[in-house]
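Asks: kindly return the folded structure for what I paste below:
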Amino acid sequence: MPPRDISELAHRLGRRAEAVCRRYLSNGRRVGNYWLVGDARNAQGRSMFVRLKGSESGKGAAGKWTDAATGEHGDLLDVIRESLGLADFRDVSKEARSFLSMPYVDCERGEPRSPAVPAAGGSTEAARRLVSMSWSIPGTLVETYLRGRGVTALHETGSLRFHPSCYYRPDGGPTETWPAMIATVTDLKGKLTGAHRTWLDPAGFSEAHLGRAPIDTPRRAMGELLGHAVRFGCCCDVMAAGEGIETMLSQRTVLPAMPAMAALSAAHLSAILFPGTLRRIYIARDNDPAGDAAVATLIERTNAAGIEAIVLTPQLGDFNEDLRLLGADALRAILRVQLAPQDVDRFMKRAA
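Replies: Take a look at the predicted model:
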């Protein structure tokens, strides 16, 4: 849906803000010109307030809301999405139009029609809205989680965000909410194409779950991932690529100046797109059969593109295991002997 249409839909809902609140935030109540409720998921409480009267646009517009307890904010489209647990914006649009007694309009053809089945794993639009509902990681559970994994290099991590209560849908079970690390997936031009969620244990780090939530699948991705990645630092002629976010941040703990990207899986690592400036790529290998297959495919592609590829192999299962269990000095020594000599001085952090 074009941004102008999304804005118009939000404006129409804002004109009927109190009716929207009575429908989707039924556990709240009106106090003056505001609707008070626990949160955007219709919990009981008073920390979230929705403006019922105001201008057509801007921060003071009717329908704008803020949760004073978490810092979350948004419009009434976000309320519909959160209160009903909708992952795909097409479903949000359909629900909003139904409430407003408007026909559902296909976003591409501009014609009324039945909504398409939501894309598996969520759409790019759903990823974009999830990212917009999250915020930067300093002082959040994400920072605690990463430090628990041994990661101290948190510079240039704008691609990582925090969501305090991200929906998780177990197979065959009711929807749950857990805090989550949200990673933005972008293309070579920096355009957001997807998002990756790592649900976190609010109790903190433990060896049993390594800081992740005690659920069956604590990691899931949504949107368009093929060829794209979670990026740290600005690409130049040399960069590193690997599967996991924690793997690449572990490497950056001792190679803080080297740009890196996390492809999120072995299959996606083998298909990453190369920046035009790239001349040498370090492939952070995971010690498993899937990792071996991804490295082999990626080397074939780099050879065909005239890019030098150097494989970096961890001593244990991956570089985060090396960092956590062996320490930063050991990881530095493991990587030093595998780097091109000119890149040691250029990218490697000296031991304290």
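Asks: from here on, just use CA atoms for contacts and neighbour counts.
Replies: Fine.
Asks: pretty sure residue 282 sits in a helix.
Replies: No. Per DSSP: H, G, I helix; E, B strand; the rest coil, residue 282 lies outside any helix segment and is strand.
Asks: how about it: what's its closest non-neighbour residue?
Replies: residue 240 (4.4 Å; CA to CA, 6 or more residues apart in numbering).
Asks: please generate a structure for the following sequence too, so the two can be compared:
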Amino acid sequence: MASEASELARRLAREAEAVCRYYLSNGERAGRYWVVGDVHNTPGRSMFVRLQESSKGAAGKWTDAATGQHGDLLDIIRECRGLRDFSEVIEEARRFLKQPRPEPQLASKPVRSVAPAGSQEAARRLFAISGPIEGTVVETYLQRRGIARIHHGGSLRFHPRCFYRPDEHSATETWPAMIACVTDLQGRITGAHRTWLDPDGFDRIRLGKAPIDTPRRAMGDLLGNAVRFGVVDDVLAAGEGIETMLSLRYALPTMPMVAALSANHLSAMMLPSGLRRLYIACDADAAGDAVQATLTQRAEDAGIEAIALSPRLGDFNEDLHIFGLETLRAALRLQLVPEDVVRFLHSSMATAE
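Replies: The predicted structure follows:
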């Protein structure tokens, strides 16, 4: 019976989506996964069934993130049908495989919002319907990148089913996503940045982002604006990426910071009135060097002191992840103005981690 069970499991795996649609009808497809509440077909998004073989594993394998349960499609049939004798599971699997397959249904299109796609209003609505990041895959994603404490000041939210469409000819998928609000100098939301995340875990290649072509996208009006962490007074640190600036914010949680989301947008960032000193945290590449020169000149023209913060590796998130928090703080101590070492670094180190 063991060899027969193995063969049935392989045959079921070849039709993993059909199995899920039949036995887990309260779920839905999300990219390469079928998402449902649990193995008993409860509505929800805790359980993920892999629909295609990949480097992560074979088709048909599933994990329930809430309970830690895992198994294959025969286990789904057993649990969903409440079968106790394994011979009954085998018989049910045979019966399913003999059934004619219905024509696959086209994914229903999401109801179009009144707000045009990609507009400022669409960005505001996306951020408004998203929830806190605490206890979600967003928190896990950032912590696995070394950011143990996430001082985001309310600029990050979590959306469990954020729409993703590879191109205009492809069907819309849904993935969990980190949503960051982009604001202007007056605090008005002008855009949003989405980072789609992998619900199946963290790997070194994608670093926790979803297995899709473009796991990061922005919408709305970005030019001159940024994702803001903290309220600006007279000192500000500015950089490109969200993870880069959250890494610096972990080391210096009381220093206001912004993430402009790209090198070009960083060079065009609007400078707040009353700013006295600007720390520029550029990535260690040619684009970063060019941005630093441009932004330094703009700051100096406005009477603002500009100081470069340089990572040892590619960016400050790499530094944090590889070398750790204390080594990052030691490197920053050498680059900050002495009064800012006292104001931001010493005060941060005095606070219990």
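Asks: before we move on, back to that, for the residue nearest to residue 282 of structure 1, what is the corresponding residue in structure 2?
Replies: Under the alignment by TM-score structural alignment, residue 240 of structure 1 pairs with residue 237 in structure 2.
Asks: what strand or helix carries its match?
Replies: Residue 237 of structure 2 belongs to strand 235-239 when assigned by DSSP states H and E.
Asks: quick check: the equivalent of residue 248 of structure 2 over in structure 1 vs residue 47 of structure 1, distance?
Replies: Structural alignment (TM-score structural alignment) places residue 248 of structure 2 against residue 251 in structure 1. Per CA to CA, to the nearest Å, residue 251 of structure 1 is found 40 Å from residue 47 of structure 1.
Asks: counting contacts, what elements does the strand holding residue 237 of structure 2 pack onto?
Replies: strand 257-259, strand 277-281 (3 or more CA pairs under 8 Å, 6 or more residues apart in numbering; DSSP states H and E).
Asks: wasn't residue 30 of structure 1 part of a strand?
Replies: Yes. According to three-state DSSP, residue 30 of structure 1 belongs to a strand.
Asks: residues contacting it?
Replies: Neighbour list for residue 30 of structure 1: residue 36 [criterion: CA atoms under 8 Å, 6 or more residues apart in numbering].
Asks: buried residues, stretch 142-154 of structure 2. List them.
Replies: 142, 145, 146, 147, 149, 150, 151, 152 (16 or more other CA atoms under 10 Å).
Asks: of those, which is the nearest to residue 182 of structure 2?
Replies: residue 152 (12.6 Å; CA to CA).
Asks: thought residue 231 was touching the closest one, still the case?
Replies: No. Applying CA atoms under 8 Å, one finds residue 152 of structure 2 not in contact with residue 231, separated by 11.1 Å.
Asks: coming back round to it: do I have it right that the match of residue 240 of structure 1 meets residue 279?
Replies: Yes. Judged on CA under 8 Å, residue 237 of structure 2 makes contact with residue 279 at a distance of 4.4 Å.
Asks: follow-up on the earlier one: what is the helix or strand following the strand holding residue 237 of structure 2 packed up against?
Replies: Note on strand 235-239 of structure 2: by DSSP H and E, the next helix or strand toward the C-terminus is helix 242-251. Judged by 3+ CA pairs under 8 Å, 6+ apart, helix 242-251 of structure 2 is in contact with strand 257-259, helix 316-323, helix 325-333.
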